[in-house]
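> Provided below for reference: sequence and predicted model.
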Amino acid sequence: MPEIATTPFADQKPGTSGLRKKVRIFQQPHYAENFIQSVFDVIEAPAGATLVVGGDGRFHNRVVIQTAIRMAAANGFGRVVVGQGGILSTPAASNLIRKRQAFGGLILSASHNPGGPDGDFGIKYNVGNGGPAPAKITDAIFARACEIDRYRIMDAPDVDLGTLGEQRVSDLVVEVVAPVADYAALMEQLFDFDAIRAMIAGGFRLSFDAMHAVTGPYAHEILENRLGAPAGTVVNGTPQDDFGGHHPDPNLVHARALYERMMAADAPDFGAASDGDGDRNLILGRGIFVTPSDSLAALAADAHLAPGYAAGLKGIARSMPTSQAADRVAAKLDILLHETPTGWKFFGNLLDAGMATICGEESAGTGSDHVREKDGLWAVLLWLNILAVRKISVAELMTEHWRTYGRTYYARHDYEGIATRGADALMAGIRERLAMLPGETVGDLTVETADDFAYTDPTDEITSSGQGVRICFAGGSRIVVRLSGTGTQGATLRVYLERYEPADGRLDLATGDALAPLVAAAEALLSIRSHTDRKAPDVVT
């Protein structure tokens, strides 16, 4: 097969969600090719294997898809299944890998990061279960990328990504499929569309902001066409390669217009948004924002109301920085609660082993065993199914939830693009002091335990250490601090703050007021200002 000589790039180490860099980095000659070939060399797919390829439509998406197809042809794959126009949401890609029993898939996305020529791009390899490659594979990919000296690629014209059906690149069959069809069919199996449709027909109003990202076509088809929501329910529903110049992260900063719409006197009953590649969600009711941690807990508590989960849950899994609200639901349901490191790949093993059914991360990712990725629209549909059955508002549901389980006030403070040296020094400093913290008092808070989170996967006994610092206070409140692996410049420091109020406690505080003592404690314990040269976080969610 045709081979091109190349030399390694030193910066191709995948993070928690694949390789993410600025577009201009990926536009370097051989850069994408080196990484894709490193993936193919490591996975050693058998001749004739099927590969799923798609992305979130961001700038440079189509270029790399064409490259990946030509390289798949030269590396012995028998079939590539690609979304029409190069479009596949991340959960839809996971579903397609599973349904087609593909060997794996390449998902071209930088998730919630900005797009456009000056934005970000990314490549992630998902394995045959539909989930992100585990660390042993991503580590091997990086090792191969550090020594690669050639890649294989066919000299062939571009595939017509706009036309459904089969085409050929040498011996490779390229099948262009409708990106929404299989995913929408799966959602109809999981949820009571008749009940949701009746609720909407009865006057229930919703607003979904697709943020000019990949979920636009999915939301138009499911919410408007199949569930009968009126035209205009989905806003910013046409994917654009720069996401309309906006940042496609469904939080209160970047989805501000939706938030203001939901806080208005004439607000719809339900509001939601999803991110660049469709795996995250923002949930709002009239006059109320539901934190992702609370959303996970509320969905787990009432998931049995949806047909796909009527048999109950096998367990709940949450990432370590996600609040402990779901823990209390698991305790009441008498099911397992798994606390894992950040990264959906840790959930995949639990789902495959039948040890969990619903999973969630504080970073607005929620999902279940229907695929092996978090899934923004799935969360929206489960919320709608629950509301249709319960016949109460979002605010009423959350008030009832807190009166049953207590309330966890929660926020995440992000310090973005800070100097790596300062971020590393902050983490090293707090780690050195962990053993001395228990018993220390900061204001009215007393440290009960402090550790550097390590996780041993119960399915394969592999231990992941150094996953973030937990400082737990008497009474159930805590501070978590870690460095994120999803940025492309400098370091991102994330500080997670949670305060627990029991069911008979103060459940109606403003979140900022409730967390003020923890904000002060975080500064006292971590010296954030001196290490980051920031007086305040860049983003609060």
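It's in.

> Going by C-alpha atoms from here, please, whenever you check contacts or count neighbours.
Will do.

> contacting residues for the nearest residue to Ala201 once chain neighbours are set aside?
Closest residue to Ala201 apart from its sequence neighbours, by CA to CA, 6 or more residues apart in numbering: Gly228 at 7.3 Å. Neighbouring residues of Gly228 by CA atoms under 8 Å, 6 or more residues apart in numbering: Arg197, Ile200, Ala201.

> can you tell me which of these are in helices?
Among those, the residues falling in helices (DSSP state H) are Arg197, Ile200, Ala201.

> Of the residues you listed, keep whichever come out buried.
Among the ones in helices among the contacts of Gly228, those buried by neighbour count (16 or more other CA atoms under 10 Å) are Arg197, Ile200.

> Export the ones in helices among the contacts of Gly228 as CSV, with columns for distance to Ile222.
Formatted as CSV, the ones in helices among the contacts of Gly228 follow (distance: CA to CA, whole Å):
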residue, distance to Ile222
Arg197, 11
Ile200, 13
Ala201, 15
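
> Pick the one among the ones in helices among the contacts of Gly228 closest to Gln84.
Arg197 (28.0 Å; CA to CA).

> if I look at the closest residue to that closest one other than its chain neighbours, how far off is Ala195?
Once flanking residues are discounted, Arg197 sits nearest to Leu227: 4.8 Å by CA to CA, 6+ apart. Between Leu227 and Ala195 the distance, using CA to CA, to the nearest Å, works out to 9 Å.

> repeat for Pro117
Pro117 is 43 Å from Ala195, by CA to CA.

> Could you do Ile392 as well?
14 Å.

> Met263 and Ile288 touch, don't they?
Yes - applying CA atoms under 8 Å as the test, Met263 and Ile288 come out as touching, 7.2 Å apart.

> also this one, for the comparison:
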Amino acid sequence: MIRTVTSTPYTDQKPGTSGLRKKVKVFQQANYAENFVQSVFDVVEDKAGATLVIGGDGRFLNREVIQIAIRMAAANGFGRAIVGRGGILSTPAASHMIRKRGAIGGLVLSASHNPGGPDEDFGIKYNIANGGPAPESITDAINARTLDIDRWLTVDAADIDLDQDGEVMVGDMPVEVVDPVEDYAALMETLFDFDAIRASKLTMAFDAMSAVTGPYATEILERRLGFAAGTVRNGTPLPDFGGHHPDPNLVHAHELYETMMAPDAPDFGAASDGDGDRNLIIGRHRFVTPSDSLAMLAANAHLAPGYAGGLKGIARSMPTSAAADRVAAALGIPAYETPTGWKFFGNLLDAGMATICGEESAGTGSDHVREKDGLWAVLLWLNILAVRGESVDAIARDHWAKFGRNYYARHDYEGIETPRADALMAALRASLATLPGKQFGDLTVETADEFAYTDPTDGSISRNQGVRILFTGGSRVVFRLSGTGTTGATLRVYLERYEPVGGDLDRETSDMLASIVAAAESIAGIAQHTGRSAPDVVT
């Protein structure tokens, strides 16, 4: 029996680049989650009889909202719901499940790398039939619906047992609880040479950060690839991620960094984030930035069976360093520079124009799914290490000797009062026309603009995607406000210095970027606008 529940709109449910993210207490308001889910369902066309995938990263509120969403899906006419056991589906595994099962889309319940727990963050994202995040046309329609919604639909049914594989009925809709790892692990075996990785006898440390990747890493790394028991650390997903921040960077994965810098470090270290779509790559005594990792993976991807035929193209987000562009040029394939957000890559992947994509925020992936994929990057690195028989450090040095090095860092100023952040960006935009030709220390501004992107697949234009200051010689600084936080604004400052082949290729990054940091402050007046004398996080 379908039941209609009267509701009134909330005005703060506009999805960002990665869905709707708010504090748990916001989602716990009466009808809040229900309003948003119903708005998604009201926008989805042809849902009658269609399959819907539902899963999340195991964070606090995950199970409760899954039960709500199942009952609402039954009331809204979906033909079948597929749910990961325990409510678990990593974001890349959800993308694969949508594609493999021919689903119309999926609800991914996650706030990605944001903290979890009763006082922390929760999120809901809708992915479309290609397995990727909903495009702006759909998120705009969802937002419009949230502003005038007056009811949501459900069925009167008990909670299902999320921990028991099998099929149950909720109303007239079958709900299938499935192993969240099996299909994803099988996909990885088609892309990588598991035999070569096993035979290499590599040692590694993997930090799952008490988040969703734990079960996937344990199954693939320890059981299928034969790495020692205990290789996967913090491998049990916890609602509060063990009180830690599940963001795979050198700040929040510091214990892994210490392990990899020790005299007896294993060959390879890696970490993944809350929902499994990001990665940290670190070899014995060598950290690899996400921008460099993208470039090195692209340069060596042909060593893995799934990419032996070569790449169709490489895509990177605009703030990501240009290191991958140099690989694309050497390979004679296109390089695409897109706005931040995996949906832009999805269009290129669907059109067969790109094979490997990446973002500086620790996200890399390929055309096997339509999301970034942390474990995929780890496995491709392992395949490369196994075939080349060299260390991460040796591979990095060889890469820089061939292509030059893009020294790179990101400075995050978190929780800035939104009016202050907006004022800083407005002042930057107003100064763009006057900047070319100006000198800041040893740097001369070549061009300055606000990045806009014309999608080569459909001609759509995305404007206001970040301010770029490009210096002569290939160095630059980029300023952008992020949409992934839940309070205030985060200013991200991306700093890049290109050192050509034959140059100074093995210096401390902070030393090499000092002049870029000084130029960024002079150009943007960060301290004046924000009152901050230093970033909160440096990655």
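Yes, it's here. Just so it is clear, the model here is predicted, and its values are computed rather than measured.

> Aligned to Arg480 of the second structure, what sits in the first structure?
The alignment partner of Arg480 of the second structure in the first structure, by TM-score structural alignment, is Arg482.

> Could you pull up the residues touching its match?
Met427, Gln467, Gly468, Val469, Leu493, Arg494, Val495.

> Kindly report the same for Pro180 of the second structure.
Shown in contact with Pro180 of the second structure (CA under 8 Å, 6+ apart): Gly84, Arg85, Ile88, Leu89, Ser90, Ala93.

> at 10 Å what do you get?
Contacts for Pro180 of the second structure (CA atoms under 10 Å, 6 or more residues apart in numbering) come out as 55, 83-90, 93-94, 97, 215-216.

> quick one: it and Gly283 of the second structure, what's the gap?
Applying CA to CA to Pro180 of the second structure and Gly283 of the second structure gives a distance of 29 Å.

> For Tyr407 of the second structure, list the residues it contacts.
Tyr407 of the second structure touches 289, 291-292, 321, 323, 475, 495-499, 505-513, counting by CA under 10 Å, 6+ apart.

> One more pass at 7 Å, please.
Glu496, Arg497, Tyr498, Thr509, Met512 (CA atoms under 7 Å, 6 or more residues apart in numbering).

> For the counterpart of the first one in the first structure, which non-adjacent residue is closest in space?
Translated: Glu496 of the second structure. Using TM-score structural alignment, the partner of Glu496 of the second structure in the first structure is Glu498. Take Glu498 of the first structure and drop its neighbours on the chain: the residue closest to it by CA to CA, 6+ apart is Tyr410, 4.4 Å away.

> which SS state does that neighbour fall under?
The assignment at Tyr410 of the first structure comes out as strand when based on DSSP: H, G, I helix; E, B strand; the rest coil.

> you'd agree it is up against Glu501?
No - Tyr410 of the first structure lies out of contact with Glu501 (CA atoms under 7 Å); the separation is 11.1 Å.

> which of these two has more neighbours?
Neighbour comparison, Tyr410 of the first structure and Glu501: the larger count goes to Tyr410, with 26 against 19 (by other CA atoms under 10 Å).

> counterpart of the more buried one in the second structure?
By TM-score structural alignment, Tyr410 of the first structure lines up with Tyr408.

> what's the distance between that match and Gly131 of the second structure?
31 Å.

> hey, where'd the strands end up in the stretch 301-450 of the first structure?
Using DSSP state E, counting those that start in this stretch, the strands of the stretch 301-450 of the first structure run over 315-319, 336-340, 358-361, 365-368, 407-418, 441-442, 445-452.

> For Ala273 of the first structure, which of those is the nearest?
Per CA to CA, nearest to Ala273 of the first structure of these: strand 365-368, 11.8 Å.

> To which residue of the second structure is Phe77 of the first structure aligned?
In the second structure, Phe77 of the first structure lines up with Phe78, judged by TM-score structural alignment.

> I meant Leu387 of the first structure, not that one.
Leu387 of the first structure maps onto Leu385 in the second structure, by TM-score structural alignment.

> Quick check: the counterpart of Gly312 of the first structure in the second structure vs Ile281 of the second structure, distance?
In the second structure, Gly312 of the first structure lines up with Gly310, judged by TM-score structural alignment. For Gly310 of the second structure, the distance to Ile281 of the second structure equals 23 Å [CA to CA].

> Next: Leu221 of the second structure.
Distance from Leu221 of the second structure to Ile281 of the second structure, by CA to CA: 15 Å.

> What of Leu348 of the second structure?
Distance, Leu348 of the second structure to Ile281 of the second structure, by CA to CA: 25 Å.

> Looking at those two, which is more packed in?
It is Ile281, of Leu348 of the second structure and Ile281, that has more neighbours when counted by other CA under 10 Å, with 26 against 23.

> Just the element for the more buried one, please.
strand 279-283 (DSSP states H and E).

> That strand maps to which residues in the first structure?
Under TM-score structural alignment, the match for strand 279-283 of the second structure is residues 281-285.

> post-alignment, that stretch versus the second structure, mean distance?
In the superposition against the second structure, stretch 281-285 of the first structure averages 0.2 Å from its aligned positions (mean CA distance after the TM-score superposition for the first structure).

> residues making contact with that stretch?
250-251, 262, 269-275, 289-290, 364-365, 376, 394-395.

> Repeat that for stretch 427-445 of the first structure.
Counting by CA under 7 Å, 6+ apart, Thr446, Val447, Glu448, Thr449, Ala450, Asp451, Phe473, Ala521, Leu526 sit against stretch 427-445 of the first structure.

> What residue in the first structure is paired with Ser510 of the second structure?
Match for Ser510 of the second structure (TM-score structural alignment): Gly512.

> so that match sits in a strand?
No - assessed with three-state DSSP, Gly512 of the first structure is helix; it does not lie in a strand.
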